[in-house]
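Participant: Next one to model:
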Amino acid sequence: MYAGKIVESGSVDAIFYRSLHPYTVGLKNAMPSNKPGQAQQLTPIAGSPPDLFAPPAGCAYCPRCPHAMRICAVSEPVLQHLNLQGTDEAEHSHGEDSHHGSCWLHDGVAIANTTLPDQLHSYGSTDA
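Facilitator: Here you go, the predicted structure:
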């Protein structure tokens, strides 16, 4: 959950071993290991959480996201089933739609069909 909205949901294995939302990945990178004696470099999530009384347009995680694209700044992604075809999870899910996320990184059709204002070139480095 980020800014009061679900950004990724799924089984424990899906979330811990196949995280797909940048916020979930960021949380995992900031979490210390429970293995004694293991050297680790924790990576904090840059920036600050959004003002929930004046939420930003688009994806609330956009200003902090290392993968932000122009579409993220203007349009909020919807929670959708994440295609896991070809993964172990797809083979073991028994047809259940168990892994969901809300991120434009996983919606190439929406990116290709969205016209974006020219002034939003500062978000990320991906031309979408």
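
Participant: use CA for all of it now, contacts and neighbours both
Facilitator: OK.

Participant: Any idea how many residues pack against G108?
Facilitator: As a burial measure, G108 scores 10 neighbours (other Cα atoms under 10 Å).

Participant: what's the spacing between it and A73?
Facilitator: 16 Å (Cα to Cα, to the nearest Å).

Participant: One more: H81?
Facilitator: Here H81 is placed at a distance of 22 Å from A73 (Cα to Cα).

Participant: Which helix or which strand is home to E91?
Facilitator: For E91, the enclosing helix or strand under DSSP states H and E is helix 88-92.

Participant: just checking, what packs against the following helix or strand past that helix?
Facilitator: Moving toward the C-terminus from helix 88-92, the next helix or strand (DSSP H and E) is strand 100-101. The helices and strands touching strand 100-101, judged by 3 or more Cα pairs under 8 Å, 6 or more residues apart in numbering; DSSP states H and E, are strand 8-9, strand 80-81.

Participant: Could you also give me the structure for this next sequence, so I can compare it with the first?
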Amino acid sequence: MSITRFRLAMLGAALGFLGVALAIRAVAPLGGWVEQSSGTALYASMTYAGVLFLAPRLSPFAAGASALGWCWGAEIFQLTGVPAALSEESLLARLVLGAAFDPIDLAWYPIGIVPLVALHLMIRKRTMK
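Facilitator: Next comes the predicted model:
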């Protein structure tokens, strides 16, 4: 697969994860654990796809580590209060950085990334034969 096609696939994947997150939000009770947990895992999945969109030659493990590092870093950054202040002014800042630290989110990020790393490894193995 060409780099351009791969990047388009990653963009499509990210948009797909966003669509699923928005669909869940539309039907789940606002503020419920399903909405919160699935949104966190899908944010991590979008991040993984975004990492590969930006750096398509990364290995699945490097992409997973980068995505997890971003997610955990953004979550820990929320402890400073800066994301909360930015989120009051910008929906984009809220979507990218979040607003309030939740230690449970630290466990949900790998749930959104690890299956994608495994899938990516399986696809690479099949295409390298």
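
Participant: Drop the TM-score for these two in here.
Facilitator: Aligned and superposed, the two chains score 0.27 in TM-score terms (TM-score structural alignment, normalised by the length of structure 1); 65 aligned residues with a Cα RMSD of 5.1 Å.

Participant: Looking at H81 and A73 of structure 1, which one has more neighbours?
Facilitator: Using other Cα under 10 Å as the criterion, H81 of structure 1 and A73 rank with A73 on top: 20 against 16.

Participant: Okay, and the more buried one sits in which element?
Facilitator: Going by DSSP H and E, A73 of structure 1 is part of helix 70-74.

Participant: Over to F61 of structure 2. Which of the three states is it?
Facilitator: Of the three states, F61 of structure 2 takes helix under DSSP: H, G, I helix; E, B strand; the rest coil.

Participant: Tell me the secondary structure at the closest residue in space to it that isn't next to it in sequence.
Facilitator: Distances taken as Cα to Cα, 6 or more residues apart in numbering put V117 closest to F61 of structure 2, at 6.5 Å, once the chain neighbours are dropped. V117 of structure 2 falls in the helix class when you classify it by three-state DSSP.

Participant: what's the burial count for V117 of structure 2?
Facilitator: 21.

Participant: With E88 of structure 2 instead?
Facilitator: E88 of structure 2 has 11 neighbouring residues, counting by other Cα under 10 Å.

Participant: Look up the closest residue to it, ignoring the ones flanking it.
Facilitator: Computed as Cα to Cα, 6+ apart, the closest residue to E88 of structure 2 that is not its neighbour in sequence is R94, at 7.7 Å.
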